[in-house]
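Student: Fold the following.
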Amino acid sequence: MRTNWAGSHVYHARGLAMPNSIEEVQSLVLRTGRLKALGSRHSFSDLADTEGFQVSLERLPRTIEVDGDVVRVPGGLRYGTLAVEMVARGLALGNLASLPHISVAGAVATGTHGSGLHNGSLATAVRAMELVTGTGELVRLSGEDLAGAVVNVGALGIVTSLDLAVEPLYDVTQVVHEGLTWPVLLDRLEDILGAAYSVSVFTLWLGEEVGQVWVKSRGEVPEIPGAHPAGEQRHMISGMAIENTTPQLGVPGPWHERLPHFRMGFLPSAGEELQSEYLVPLSRAREALVAVRGLGEAMADALYVAELRTVAADDLWLSGAYGEDALAIHFTWRRDSVRVGTLAARLEQRLLPLGARPHWGKVFGATAAELAPLYPRWSDFLELAQRFDPDGRFRNAWTERHLGLAP
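Tutor: Predicted coordinates:
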């Protein structure tokens, strides 16, 4: 029995194929009716499930090629592994997600992000990509179609490699702040979220105090209005082992050991959990926060913690930050699918009218009809999916519910 990493979804695929070459990937596509790429299994739904076979790229050659300020990486490589290889070459990525355990292709395909008012999602680092389409063709994209194909939710094909923008090595200093109150956060929201290179606010939505503010700086460590530095290492979830989190307390360290919240090789987050996330236009952020706080009591028994982050605007068709800077409101839930489904529906009633877009890899209920008006290039993406996958090999129940692409 195969499940996602948190054990919250059991895959119903007939089997798991692990090709050793791109030619084998192409052969699988041509002789298999339905299939889906399976990355690090960090999605919390049936996004990567299929009636046919799942395809893991773990056995493909792990060659990393550097060409100036671009690095070409295998799609199945995990960010934590990639980071170590890049550091050995004197290079860095501009941003990382909260955990380094996820695969590059899977994270990019779902619009996964880190934080920072001036930092785009991980997908914005992509300069080119190669994928095997539904006709078995290996296609390299670097021009007009790239903006439509980067955040692709697995609906276009199997991504075998990506070219990512890189920069020279840099250090990051991480400090956790406490004592921030809701009136101060709402009054100075942009100041606080933009105080450093990357800022995350953790909260339970209840009471006068917000919670923790994780501040990651590439230069001088800023003060946070109305808050003070914690005196000890912190975990954002009460009762969890602090050894799982990346070093704090103002000690500078390499980018890949500070930008994520969790250490590679250690349990990320709470483990057995569910997650939801909605990206709200930053211009509607205060309305969104007030709306979610109104559900604080209703969420209390189901919530481990919530996180607020910012994502810079981009031009990627299915991105949660398409066309406008976004506030990402993330929920880490206890593993109770029925309860979380009910709460997600209540959140969507409040957030979707504000323009909120769900994170594609998390738990949400909004259907294709509800989502289409939120994405100006929605119909263009559907046309792209039909062109790259004319026989619907990469479609499943998830694409039918949320994209209107029936198997």
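
Student: CA only for contacts and neighbour counts going forward, please
Tutor: Will do.

Student: dump the residue contacts of residue 320.
Tutor: By CA atoms under 8 Å, 6 or more residues apart in numbering, residue 320 lies in contact with 111, 279-280, 326, 356-359.

Student: wait, is it part of a helix?
Tutor: No - counting by DSSP: H, G, I helix; E, B strand; the rest coil, residue 320 is not found in a helix; it is coil.

Student: how close does it sit to residue 269?
Tutor: 22 Å (CA to CA, to the nearest Å).

Student: quick revisit: between the contacts of residue 320, which has the most around it?
Tutor: residue 280 (30 neighbours; other CA atoms under 10 Å).

Student: Contact partners for it?
Tutor: Contacts of residue 280 by CA under 8 Å, 6+ apart are 288, 320, 326-329, 351, 354-357.

Student: Give me the distance between the most centrally placed residue in the chain and residue 22.
Tutor: Centroid-nearest residue in the chain: residue 112, 2.0 Å away (criterion: CA atoms, centre = their mean). Separation of residue 112 from residue 22 (CA to CA): 25 Å.

Student: before we go on, could you also do this sequence so I can check it against the first one:
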Amino acid sequence: MAETNWAGNHTYRARIERVRSVEHLQEVVAAAPRVRALGSRHSFTDLTDITDADDGVLVSLVDLPTTVEVDPGTRTARVTGHAAYGDVATQLQRVGWALGNLASLPHISVAGAVATGTHGSGVENGSLATAVGSIDIVGPDGELRTVRRGDADFEGSVVALGALGVVTAVTLDVEPTYDVRQDVYTGLSWEALAAELDAITGSTYSVSLFTRWRGAGIEQVWLKSRSPEAPREPQGAVAATTALHMLEGAAVEAVTEQGGIPGPWLDRLPHFRMGFTPSRGEELQSEYLLPREHALTAIERLRSLGPRLAAVLQVSELRTVAADDHWLSSAYGHDVVGVHFTWLRDEEQVYAVLPAIEEALLPLGARPHWGKCFVADVRELDALYPRMSDFRALRDRVDPDRVFGNAFLDRVLG
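Tutor: Reported below is the predicted structural model:
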């Protein structure tokens, strides 16, 4: 039976090998002319696929156990790369430890999320890659090596799109467990957002703004606080009296608890509960991250595109991410605002509107999320990543024969 990604819009074309151990993975990689790793399959394109089914293998580490080994002395945890963040978080919580941030979905794999620059939200919170202290990676010769923070190649090896090898383990920074409260408000006007954008996005530990680029403004404001005290109410917005889902008509049982009730970090920082199907399932996603100083210009341009987006857009989310030093990170060198789009699962309509979005946002320095839908190729992307040439040189040195290459990387890296 054909296997697909999570969204169901891409069918994998190459043979999938479920490895039984790291040693088995090393043998498979060393023997195959072309290899790509499958994680939780939350990419929306051919990022992890191989075009020619006879020319390689897709490796899945799903049969390997999830392990979480905490070192209290260094405040780190070594975790298996294929593990879902939700499973890692659960194991950390049991022993009194926590991660500093999580993405909206707890179902995504650690290695895949890190490799694509995936993030949560918060003006002082970097992408998930910023918590990485080291990675264990199987290279094209099947050898297992470790790249650590401080090594010359580190900033080029973490957000690397799987182009340098298969990550088997990741060491993450951890901290003692903590509680978070989540408060939701509705009806934030465009005028109030423009007047207080920095104050609103910096008002709590993590902030998400949801809109459909129609009507009077931001429809929902999700504020996640590490303080037990109620956050300052955004100007003109009204506190929600019942739990809300950001998607119209979706089951509220799937979202993490709201209403200002404090609870463990892993049950509040994501938008969705680990035990439920994330989001709505049948959807496509895009996201563009641009320097914060251009956020209001981006908002105005997207508002003008609202009527064109309406037929295919389910919801859009605005979040902030702190700058980092990872060469291929969407937040490299800039504090950014991410503009996320949850689309209907209609590839024709989605790819018809993406050029207009990119025409509006890329001139502002917007970089697309590597794991989501976009149309820009190396011609546009090259200028957006100051260390792109350094990454190419690293890739040439680590994988000169392009064992981990594919059509997606050819398009975006050249």
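
Student: TM-score for the pair, please.
Tutor: TM-score for the superposed chains, counting by TM-score structural alignment, normalised by the length of structure 1: 0.98, backed by 403 aligned residues with a CA RMSD of 0.9 Å.

Student: now, the most widely separated pair of the contacts of residue 280 of structure 1?
Tutor: 288 and 320 (15.1 Å; CA to CA).

Student: Mean per-residue distance, the longest strand seen in structure 2 versus structure 1.
Tutor: Of all segments of type strand in structure 2, defined using DSSP state E, the longest is strand 179-189. Following the fit onto structure 1, the mean deviation recorded for strand 179-189 of structure 2 is 0.5 Å by mean CA distance after the TM-score superposition for structure 1.

Student: Could you point out the residues of structure 1 onto which that strand aligns?
Tutor: Using TM-score structural alignment, strand 179-189 of structure 2 lines up with residues 171-181 of structure 1.

Student: Excluding its own residues, what touches that stretch? List them.
Tutor: 208-219, 221, 224-230, 234, 247-255, 258-259.

Student: which of these count as buried?
Tutor: Buried subset of these (neighbour count, 16 or more other CA atoms under 10 Å): 209-218, 221, 224-225, 227-230, 234, 247-250, 252-253, 255, 258-259.

Student: that older thread, so which of the contacts of stretch 171-181 of structure 1 belong to strands?
Tutor: Per DSSP E, the subset of the contacts of stretch 171-181 of structure 1 in strands is 211-217, 228-229, 253-254.

Student: Find the pair from these with maximum spatial separation.
Tutor: It's 211 and 254 that sit farthest apart of those, by CA to CA, at 26.3 Å.

Student: contacting residues around residue 121 of structure 2?
Tutor: Contacts of residue 121 of structure 2 by CA under 8 Å, 6+ apart are 101, 103, 205-208, 319-321.

Student: Only the buried subset of these, as a ChimeraX command please.
Tutor: Applied in ChimeraX, the following selects the buried portion of those according to 16+ other CA under 10 Å:
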select :101,103,205,206,207,208,319,320,321
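
Student: Among the contacts of residue 121 of structure 2, which lie within strands?
Tutor: Those of the contacts of residue 121 of structure 2 lying in strands (DSSP E): 206-208, 319-321.

Student: picking that back up, any chance of the contacts of residue 121 of structure 2 in JSON lines, plus distance to residue 343 of structure 2?
Tutor: Converted to JSON lines, these look like this (distance: CA to CA, whole Å):
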{"residue": "101", "distance to residue 343 of structure 2": "25"}
{"residue": "103", "distance to residue 343 of structure 2": "18"}
{"residue": "205", "distance to residue 343 of structure 2": "27"}
{"residue": "206", "distance to residue 343 of structure 2": "23"}
{"residue": "207", "distance to residue 343 of structure 2": "21"}
{"residue": "208", "distance to residue 343 of structure 2": "18"}
{"residue": "319", "distance to residue 343 of structure 2": "17"}
{"residue": "320", "distance to residue 343 of structure 2": "21"}
{"residue": "321", "distance to residue 343 of structure 2": "22"}
